[in-house]
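Q: A predicted structure for the sequence below; I have some questions about it.
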Amino acid sequence: MKKIILATGNLGKVRELNAMLDGHYTVVSQKQLKVIEVPETGSSFIENALIKARNAASQSQLPALADDSGLEVEALEGEPGIYSARYAGENASDEENITKLLKAMESHTNRKANFCCAMVFVRDAQDSDPVIIERRWYGEILKTPIGKNGFGYDPIFYLKEYDCSSAQLNPETKNRISHRGLALRDLLAELSLIE
């Protein structure tokens, strides 16, 4: 089985992607290989994912998979977007980011939102033809957090068709229907790893 480096330090993402990649690749996280992270200076999810993937591939000499994802809220003109992880400041906790978002949403009746995931696979740091997939998962912003599963904004992301928050889904269901699940499945199909 091929070895691939996962270009993220986010343990929630490592868990999710490991579960989804099972059987296709042996996954190592960049933390395990002591990859030094670089600033995410891109202006889009795709640019940031490419920066992370090329950096991990360069330092590890392995093919790299990176994703950059975040929450886009319609009433907030797409915020927090690429700043989702640090919406309430550098090193902000999930709770701090959620609190800031709920405060920003207090005066809005439009609760529409989506998670966006850009996923990038590079064969090496100089790969001139990276595989790039971007997918969205649509829902609404709740007024109060519900549920204990997942991470990030999951407790306030409401899914009408399931009548629950993303944090109330079991991991298998979430991995199947989420922005990250959709992007990874399409990426694997692109790489001809799924029949």
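A: Looks like it arrived, so ask away. Computed from a prediction, not measured in an experiment: that's the story for all the values here.
Q: Please make it C-alpha for all contacts and neighbour counts, starting now.
A: Will do.
Q: mind listing the helices for the protein?
A: Using DSSP state H, the helices of the chain run over residues 11-21, 45-60, 94-104, 171-177, 179-190.
Q: Tell me which of those helices sits most buried.
A: helix 45-60 (a mean of 22; mean count of other Cα atoms under 10 Å).
Q: what's the nearest residue to the spatially most central residue of the chain if we skip its chain neighbours?
A: Nearest residue to the geometric centre of the chain (Cα atoms, centre = their mean): residue 69, 3.7 Å. Distance criterion Cα to Cα, 6 or more residues apart in numbering; nearest residue to residue 69, sequence neighbours excluded, is residue 117 at 4.2 Å.
Q: how close does the one you found sit to residue 187?
A: The gap separating residue 117 from residue 187 is 12 Å, by Cα to Cα, to the nearest Å.
Q: What of residue 25?
A: Taking Cα to Cα, one finds residue 25 at 13 Å from residue 187.
Q: Also residue 153?
A: When residue 153 is compared with residue 187 (using Cα to Cα), they lie 24 Å apart.
Q: cool, residue 74 as well?
A: In terms of Cα to Cα, residue 74 sits 27 Å off from residue 187.
Q: What is the burial count for residue 118?
A: 25 (other Cα atoms under 10 Å).
Q: From residue 59, how far out is it?
A: 22 Å.
Q: what's the answer for residue 71, then?
A: Taking Cα to Cα, one finds residue 71 at 29 Å from residue 59.
Q: what residues are up against residue 42?
A: By Cα atoms under 8 Å, 6 or more residues apart in numbering, the contact list for residue 42 reads 48, 51.
Q: ok, second structure coming up, stack it against the first:
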Amino acid sequence: MKQLLIATKNANKLSEIKTLLGNDVQVESLLDYPNFAEIAETGTTFAENARLKAQSAIDFLQIPTLADDSGLSVDYLHGQPGVRSARYAGDHDDAANNAKLLAELGGVPLEKRTAHFSTTMVYLDPLKDQEIVVTGKLEGLISLVPQGHDGFGYDSLFYVPTLHKTLAELSLADKNKISHRGSALRQFVEEYNK
């Protein structure tokens, strides 16, 4: 795997993926292509959105591309925010999204705040006509108040009971060991190397 485009303009997500891939891969992202238009995430599933992102990048650049779509699903909210996680209260506005989530769960006790993070990654290689699709999941609870200062998105609200911490209280290395994205990426590397 010599060259790989990560179909994202999210610097935080890119940093996580680069850390997990290590130094053996030459990684670019859509941040390296400022003229690349925003991709409309019109899919109804994480897989559909990941495939849209990967195919859009392939159409433009014709290089092997890995795209993911991730989100938070809260059981009490019937799976919301789901595929709209980044746009729950405003377009990629983490503070507004977190505030809306806490408001929606106002008065709900911690034990009923079960949730999970999901990610689907789609890899497309136009040169080999290859496709790899993997998924990852992390179970947890939505805490009553934000805790921790690392991470992004809903990390300060996502409490991992086995660790007694939110994702925002973990180092990037510790987060990557258990995260939905880390799990999916390890599966991708295994599939790719078969």
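A: Great, that's in hand. Bear in mind that the values here come from a model prediction, so they are computed numbers and not experimental data.
Q: Overlay them and tell me the TM-score.
A: The TM-score (TM-score structural alignment, normalised by the length of structure 2) is 0.94; 191 aligned residues with a Cα RMSD of 1.6 Å.
Q: circling back to that earlier point, look up how far residue 47 of structure 1 lies from the residue nearest to the centre of structure 1.
A: 11 Å.
Q: next one: residue 16 of structure 1
A: For residue 16 of structure 1, the distance to residue 47 of structure 1 - Cα to Cα - is 22 Å.
Q: Residue 110 of structure 1 now?
A: 29 Å.
Q: for the residue nearest to residue 153 of structure 1 when sequence neighbours are not counted, what are its contacts?
A: Leaving aside its sequence neighbours, residue 153 of structure 1 sits nearest to residue 98 (Cα to Cα, 6+ apart; 6.3 Å). Contact analysis of residue 98 of structure 1 by Cα under 8 Å, 6+ apart lists 152-153, 156.
Q: Same question for residue 1 of structure 1.
A: 24-26.
Q: will you turn those residues into TSV that also has distance to residue 135 of structure 1?
A: Output for the contacts of residue 1 of structure 1, formatted as TSV (distance: Cα to Cα, whole Å):
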residue	distance to residue 135 of structure 1
24	21
25	22
26	24
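Q: Out of those, flag the one nearest to residue 37 of structure 1.
A: Closest to residue 37 of structure 1 out of the contacts of residue 1 of structure 1 is residue 26 (21.1 Å), distances taken as Cα to Cα.
Q: With adjacent residues omitted, what lies nearest to the closest one?
A: Closest to residue 26 of structure 1 by Cα to Cα, 6+ apart is residue 3, at 4.7 Å.
Q: Give the aligned equivalent of the one you found in structure 2.
A: Taking TM-score structural alignment, the alignment pairs residue 3 of structure 1 with residue 3 from structure 2.
Q: Count the neighbours of that match for me.
A: 13.
Q: residues making contact with stretch 66-76 of structure 1?
A: By Cα under 8 Å, 6+ apart, stretch 66-76 of structure 1 touches 6-8, 45-46, 48-50, 52-53, 78-85, 104-105, 108, 110-121, 153.
Q: can you check stretch 158-178 of structure 2 too?
A: By Cα under 8 Å, 6+ apart, stretch 158-178 of structure 2 touches 16, 20, 138-143, 147-152, 155-157, 182-183.
Q: one more time with 10 Å, if that's ok
A: By Cα atoms under 10 Å, 6 or more residues apart in numbering, the surrounding residues in contact with stretch 158-178 of structure 2 are 15-17, 19-20, 72, 110, 113-117, 136-157, 179, 181-183, 185-186.
Q: Do you have the strands of structure 2 handy? List them.
A: 3-6, 26-29, 65-74, 80-81, 114-125, 130-142, 158-160, 165-166 (DSSP state E).
Q: can I get the ones you listed in CSV with distance to residue 175 of structure 2?
A: Below are these laid out as CSV (distance: least, Cα to Cα, whole Å):
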stretch, distance to residue 175 of structure 2
strand 3-6, 20
strand 26-29, 21
strand 65-74, 15
strand 80-81, 21
strand 114-125, 13
strand 130-142, 11
strand 158-160, 10
strand 165-166, 10
